[in-house]
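# What follows is a protein structure lacking sequence information:
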């Protein structure tokens, strides 16, 4: 074959084009990376509130701009403004706790020595086995941990103060992106699906799974976190514990860790009450923690997350922990989504193996496709004009 014909061959052109496509895609992702969090949460909010946008659009026919703007305003009032108020209260309580620690009013060492002196003999023997028999050694390790934690919090607080402008810019980028994803999301999702080189049935199944898992994960985890944090903070306030908003917020964040999250906060406090003679407070906090906060995690999370995603509880747990270990707070969404797409892709591959066909040739039964297509979790595919 002559060099000219090789240079003009379709195979070479396809390879060059695919390389170009990959290069520009990676370059675009690199450009967006500084605003990764804004893009991520803008897309998440748009996906979560798309049903509300569609309802508003029915009352505002022909005005996609107005419906999108109204949806963004509702998100600001119902989600972002309350979060801002909680953060403001949290900052005040953190400052108050820090001042108490600096003045010596809150002495962790004194509390620890009080608890340690009241521990039963078998607990002391157990601590001896782990090399923690000396109160001085334990306090030294606790002090080192608290020092590292306080340094981290101080660094983060200083970083937030110094990067306030960056935060404001990222916040408005999120709102701006949210508006256009609400308005033009159906068109964009349709174009993306059509561009994916897979059979239509597989594209529809994977996109349906993707949207369902994101909505179920965010809805379930946020609902569980809000309930556990609110109930935990209210219980701490009723028991007269200082900074209930701080502890409630901490329980809400830790509740993203399934099974044990909130117990990492209320458990030590309940133990302190029990060993220092505040039996009724300890029993009440333990009862609320086990029978109310614990049941929310054990019953509500599987119902809201596992039922819609159709993933086993252990997969949800491991993927959530792994996602948060890699991506931080965003990982509680990314982890289960990756796990769900992994399971869906391998399920398609297994069907193809059983049928003796290539994986890309496996079609979802028409009845299932109709069910997925009619599901509200799947974005509309037809193009819609933007006003």
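Looks like it came in fine. On a predicted model such as this, the values are computed, not experimentally measured, just so you know. Numbering: from 1, shown residues only.

# all contacts plus neighbour counts: C-alpha atoms, from now on.
Fine.

# Could you list every helix and strand that the strand or helix carrying residue 205 packs against?
Residue 205 is part of helix 200-238, with elements assigned from DSSP states H and E. The elements that helix 200-238 packs onto, with contact taken as 3 or more CA pairs under 8 Å, 6 or more residues apart in numbering; DSSP states H and E, are helix 36-48, helix 164-195, helix 244-254, helix 301, helix 307-309, helix 331-355, helix 366-373.

# Please identify the deepest-packed of these.
Each of the helices and strands packed on helix 200-238 was scored by mean neighbour count; the highest is helix 301, a mean of 25, by mean count of other CA atoms under 10 Å.

# adding another structure so you can compare the two:
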């Protein structure tokens, strides 16, 4: 009877394969569980990473003067609180007050009376509106809008405790990202199944995307918000600070951005009889507020975000739908990671299957 000498070796190989599969499944399960554990604090984690990336240069300049990592990280954290956290707190206060004022105004009888007076003075427009809105109860529309805004404000106020917890966690993580950034980068490198050159390309593209999305789009939004807010103040639009802040937020979206705010306000000015102000705001919004994006985007973003406008818009909107406000960063970042990994696969494939040389004439 002849024995199969290869059987023990085959059994060992199969045993090792099953061990690898089991290890992979256990690791995957553990990672999924960890994701669900940290998911409630995802906004704080993303915020800390974004702040650490966009403040990288000033922090490095600080560490060159202060060699003690704990001290330099503490000073950097205090500077972030003074320059970012405290101003945002006062801005949010103004937003809440402005929203409350709008809700009180909409719940009063003033909007209905103003609408009735306007329709009496413009019978042609009144008849057109009547034809369009035969099945719409205009009198309850404003009240419904007030109820919606009231619900949003109530939700915002109830979210304030959770936001405070998120802020504390964000600052806690940011301190250690400052202090132990080399350790964090080395840990990330050790997990990536890429060579050194590929890892450098991926991390560089991720850093550029965060800077371009968080810093570039934010600066553009601030400029557009200030320009729009200046016009709102000059033309006597109520709650200027509120609409300016909303303009800053929506300016993150490419292509449409600030026009979401100033177009309805221009229509409001026109419908309330201020046609001159409406025309001037339309011109200012078209040729200054919305057009400034075309000049600032190449300077502040440029080639850092190597994506088409359509893909950026879809990435931001899709990211917000899936991850909430953190999706503003996570959406474009996911697109960048996918694009970089596809480039790496293509480069590896070209190296494994080189193209035949072109025939010489």
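Here it is on my side, so go on. All values reported here derive from a predicted model rather than from experimental measurement.

# circling back to that earlier point, can I get the helices and strands packed on helix 200-238 of structure 1 in CSV including distance to residue 215 of structure 1?
What follows is these, written out as CSV (distance: least, CA to CA, whole Å):
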stretch, distance to residue 215 of structure 1
helix 36-48, 6
helix 164-195, 15
helix 244-254, 19
helix 301, 13
helix 307-309, 9
helix 331-355, 9
helix 366-373, 15
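
# In the helix holding residue 205 of structure 1, which residues are buried?
By 16 or more other CA atoms under 10 Å, the buried positions in helix 200-238 of structure 1 come out as 200-218, 220-237.

# Same check on stretch 102-122 of structure 2?
Of the residues in stretch 102-122 of structure 2, those scored as buried under the neighbour-count criterion (16+ other CA under 10 Å) are 102, 103, 106, 107, 112, 115, 118, 119.

# chain center to that stretch, what's the gap?
Stretch 102-122 of structure 2 has its average C-alpha position 36 Å from the chain's average C-alpha position, going by CA atoms, centre = their mean, to the nearest Å.

# In helices, which of the buried residues of stretch 102-122 of structure 2 fall?
When DSSP state H is applied, the buried residues of stretch 102-122 of structure 2 are split such that 102, 103, 106, 107, 112, 115, 118, 119 fall in helices.

# between those, which is nearest residue 347 of structure 2?
Within these, proximity to residue 347 of structure 2 (CA to CA) peaks at residue 102, which comes in at 56.4 Å.

# Map the closest one across to structure 1 for me.
With TM-score structural alignment as the criterion, residue 102 of structure 2 lines up with residue 97 in structure 1.

# Surely that match and residue 244 touch.
No: contact criterion CA atoms under 8 Å: residue 97 of structure 1 and residue 244 do not qualify, at 11.1 Å.

# Where in structure 2 does stretch 77-88 of structure 1 fall?
On the basis of TM-score structural alignment, stretch 77-88 of structure 1 is assigned to residues 82-93 in structure 2.

# corresponding residue for residue 271 of structure 1 in structure 2?
Aligning on TM-score structural alignment places residue 271 of structure 1 opposite residue 267 in structure 2.

# OK, contacts around that match?
The neighbours of residue 267 of structure 2, taking CA atoms under 8 Å, 6 or more residues apart in numbering as the test, are residue 278.

# one more time with 10 Å, if that's ok
Remark: with contacts taken as CA atoms under 10 Å, 6 or more residues apart in numbering, residue 267 of structure 2 is in contact with 273, 274, 275, 278, 279, 281, 282.

# Using TSV, lay out the ones in helices among the buried residues of stretch 102-122 of structure 2 together with distance to residue 169 of structure 2.
Putting those into TSV (distance: CA to CA, whole Å) gives the following:
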residue	distance to residue 169 of structure 2
102	33
103	33
106	38
107	38
112	46
115	48
118	52
119	53
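
# of all those residues, which two lie farthest apart?
Farthest pair in these (CA to CA) is 103 and 119. Separation: 23.0 Å.

# just checking, what residue in structure 2 corresponds to residue 180 of structure 1?
Matched to structure 2 by TM-score structural alignment, residue 180 of structure 1 sits across from residue 176.

# Would you mind measuring from its match to residue 165 of structure 2?
Residue 176 of structure 2 sits at a distance of 17 Å from residue 165 of structure 2 (criterion: CA to CA, to the nearest Å).

# swap in residue 317 of structure 2?
The gap separating residue 317 of structure 2 from residue 165 of structure 2 is 26 Å, by CA to CA.

# Counterpart of residue 312 of structure 1 over in structure 2?
Using TM-score structural alignment to pair residues, one finds that residue 312 of structure 1 aligns to residue 308 in structure 2.

# now residue 43 of structure 1
For residue 43 of structure 1, the aligned residue in structure 2 is residue 49 (criterion: TM-score structural alignment).

# Please name the residues that touch that match.
Taking CA under 10 Å, 6+ apart as the contact definition, residue 49 of structure 2 lies against 43, 55, 170, 173, 174, 177, 178, 207, 210.

# Name the SS class of residue 257 of structure 2, please.
Following DSSP: H, G, I helix; E, B strand; the rest coil, we place residue 257 of structure 2 in the coil state.

# Spit out the contact partners of the match of residue 102 of structure 2.
91, 103, 105, 106, 242, 243, 246.

# any chance of those residues in JSON lines, plus distance to residue 329 of structure 1?
Compiled in JSON lines, the contacts of residue 97 of structure 1 are given as follows (distance: CA to CA, whole Å):
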{"residue": "91", "distance to residue 329 of structure 1": "19"}
{"residue": "103", "distance to residue 329 of structure 1": "33"}
{"residue": "105", "distance to residue 329 of structure 1": "33"}
{"residue": "106", "distance to residue 329 of structure 1": "30"}
{"residue": "242", "distance to residue 329 of structure 1": "27"}
{"residue": "243", "distance to residue 329 of structure 1": "23"}
{"residue": "246", "distance to residue 329 of structure 1": "18"}
